[in-house]
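1. Just a sequence and a predicted model for now, questions to come.
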Amino acid sequence: MAARRTSRTTSAPRWEQLVLPDLEEADGAVLTPGASLEGLRVTSADISGRDLHDLVLSECELVDVLAHETDLRSARLSETRVRCLGAPVLRAGRTTLRDVELSASRLGAVELFDAELDTVLISGCKVDWLNLRGARLTDVTLRECTLTELDLGEATCERVALEDCRVQTLTMNAARCQDVDLRGLEVDSIVGLDGLRGAVIDGVQATAWAPSFADHLGIRLE
């Protein structure tokens, strides 16, 4: 008797709409290294070149903020919304993002290596290089984003989805994936095909990526 095959449904990222309380308007000057801030809205601020390492934001909103070469390393953002962020270079390695929305932003090189992203929605953004190498992603959605390069090398990804996204180069070296849904991804090239183990693609993608899979496995297509 043939073995019975079992099917498994991919678990989508868990997400609830972020609802913020009434926020107090504040100037960008309140953002300082190691500060712990709650319930603030910062609008039309230029924090470029500022050292804001270890900054803690809870239930805050940042709107139309310029953050070129801003140092946000080891910062912690929770229940926070960021809209229209402009940052040709953003240094945010080892940050913690929990219940965070980032939308309608234009970003260049974004350093999020060794970061922790838990329940994060990134939507409508254009990014040159999103460096998530070594990061831990849980319940993360990228929606309607365009990226030149997305680096997930050595990252741990659980319940991650790319919806209607365009990526030129996807790097997956030594990534660990569980319930990673790539069916909404259009990609030009993939580096580190072994890192796709545990991801989900559709039939059209499987056909389009067949030459890359064959080359990786040493199979000749004639």
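-> All right, it came through fine.

2. going forward, measure contacts and count neighbours with C-alpha atoms only.
-> Noted.

3. So what's the residue count around I122?
-> 19 (other CA atoms under 10 Å).

4. try R4
-> 6.

5. can you point me to the longest strand in the chain?
-> strand 76-91 (DSSP state E).

6. which helix is the longest one in the protein?
-> Using DSSP state H to define each element, the chain has its longest helix at helix 210-217.

7. Please state the offset of that helix from the chain centre?
-> Relative to its parent chain, helix 210-217 has a centroid offset of 27 Å by CA atoms, centre = their mean, to the nearest Å.

8. Got another one to weigh against that:
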Amino acid sequence: MQRAWRTSKRPAHVSRRSSNHCICRVNLWTLTMAAIRDTQPPRLPKFPMGGEGLIESRLSLLTAEDDQDSRRFFDQQASTIDMTAAALLNCEFRNLAIDTIIAERTHVNHVLVDSCRTALLGIRSIGMENSIAVHCSFGAVQANTAKIIGMEIRGCRIDYLNCRDAICRDIMFRDCEIGELDGNDAKFSRIAFAGTRIDVLSLQHAICADVDLRGARLREIRNVDSLHGTTMSLEQIADLSEVFARSIGIRTQ
């Protein structure tokens, strides 16, 4: 007697369940990969170095609550410059040595600062856009509660950079040396560091998005649990493994 063989069929509900499960897994994978996107670079200002048609001016012209447009300040020295609540548009500052600069609540747009040095730069609550600083030396930069959008900082030395409670977006630090960057409670987005040394970095309670630290040489990070929204390389994380371990109570021997 020949035995009859029948091919069993999977119930329809089982097939649909398996299909739905696969679709869910595909959707989850798609959402995960969408969330893991490339770090967005800063959108930097573009204007020529060395604007034409600027008026050669003296530093004594810079006073509080005054507006300056299309001026060049070149090769001068001063003890204190107070530009509180002033406005600077399309200006250049070159080869200046100023002990103290106060520019709180000042509006700055399209400004070039080249080869300048100051011990104290007080720019609390400044509004700065589309500007460039190159080959400058700053002692303490007090930029707390500032709003800085679209800036390139190249070849500069900053001993202490206070950006507490500031809003900073589209900023590039290139070939700089920063003693301490205090970004506690700040809002940082699209900020990158290329060839830049940072001795101490603090981002406690900061809100970061697209903050690219891969080009930074970091020596110390405070509050490493506040690094959400930053991008680092595996080599950096390995170099700072002891710092990370210490922050969560792990003793290394």
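-> Sure, I can see it. Fair warning: this is a prediction, and the values are worked out from it, not measured in the lab.

9. just checking, next helix/strand downstream of the longest strand of the first structure?
-> With elements assigned by DSSP states H and E, the helix or strand that comes after strand 76-91 of the first structure is strand 96-103.

10. From the rest of the structure, what touches that following strand?
-> The set of residues external to strand 96-103 of the first structure that reach it, using CA atoms under 8 Å, 6 or more residues apart in numbering, is 18, 74-85, 115-125.

11. One more: stretch 205-213 of the second structure?
-> In contact with stretch 205-213 of the second structure (CA under 8 Å, 6+ apart) are residues 39-41, 183-193, 226-233.

12. Which stretch of the first structure is that stretch matched to in the alignment?
-> With TM-score structural alignment applied, stretch 205-213 of the second structure matches the range 174-182 in the first structure.

13. Off-centre distance for that stretch?
-> Counting by CA atoms, centre = their mean, stretch 174-182 of the first structure comes out at 13 Å from the chain centroid.

14. Burial check on the aligned partner of L121 of the second structure in the first structure, number of neighbours?
-> Here L121 of the second structure is matched to L90 in the first structure, going by TM-score structural alignment. Number of residues near L90 of the first structure (other CA under 10 Å) recorded here: 23.

15. what's the spacing between L90 of the first structure and L112 of the first structure?
-> Between L90 of the first structure and L112 of the first structure the distance, using CA to CA, to the nearest Å, works out to 9 Å.

16. How about P88 of the first structure?
-> Separation of P88 of the first structure from L112 of the first structure (CA to CA): 14 Å.

17. wait, G184 of the first structure sits on V160?
-> No. Using CA atoms under 8 Å, G184 of the first structure makes no contact with V160, being 11.5 Å away.

18. Who has more neighbours out of these two?
-> Ranked by neighbour count (other CA under 10 Å), G184 of the first structure and V160 place V160 first, with 25 against 18.

19. Trace the more buried one over to the second structure, please.
-> Using TM-score structural alignment, the partner of V160 of the first structure in the second structure is I191.

20. Pull the contacting residues for its match.
-> Applying CA under 8 Å, 6+ apart, one finds that I191 of the second structure lies in contact with 41-42, 168-173, 210-212.

21. now do 7 Å
-> Counting by CA atoms under 7 Å, 6 or more residues apart in numbering, I191 of the second structure touches 42, 169-172, 210-212.

22. Looking at the first structure, which of those hold up?
-> Shared contacts between this structure and the first structure among those (both residues aligned by TM-score structural alignment, their matches' CA atoms under 7 Å) comprise 42, 169-172, 210-212.

23. List just the nearest of the residues you listed to I23 of the second structure.
-> Proximity of those to I23 of the second structure was ranked by CA to CA; the top entry is D210 with 30.9 Å.

24. how close does the closest one get to C116 of the second structure?
-> Between D210 of the second structure and C116 of the second structure the computed distance is 30 Å (CA to CA).

25. again, but for N184 of the second structure
-> According to CA to CA, N184 of the second structure stands 27 Å off from C116 of the second structure.

26. picking up where we left off before, what helix or strand does the match of V160 of the first structure sit in?
-> Here I191 of the second structure, judged by DSSP H and E, is contained in strand 187-202.
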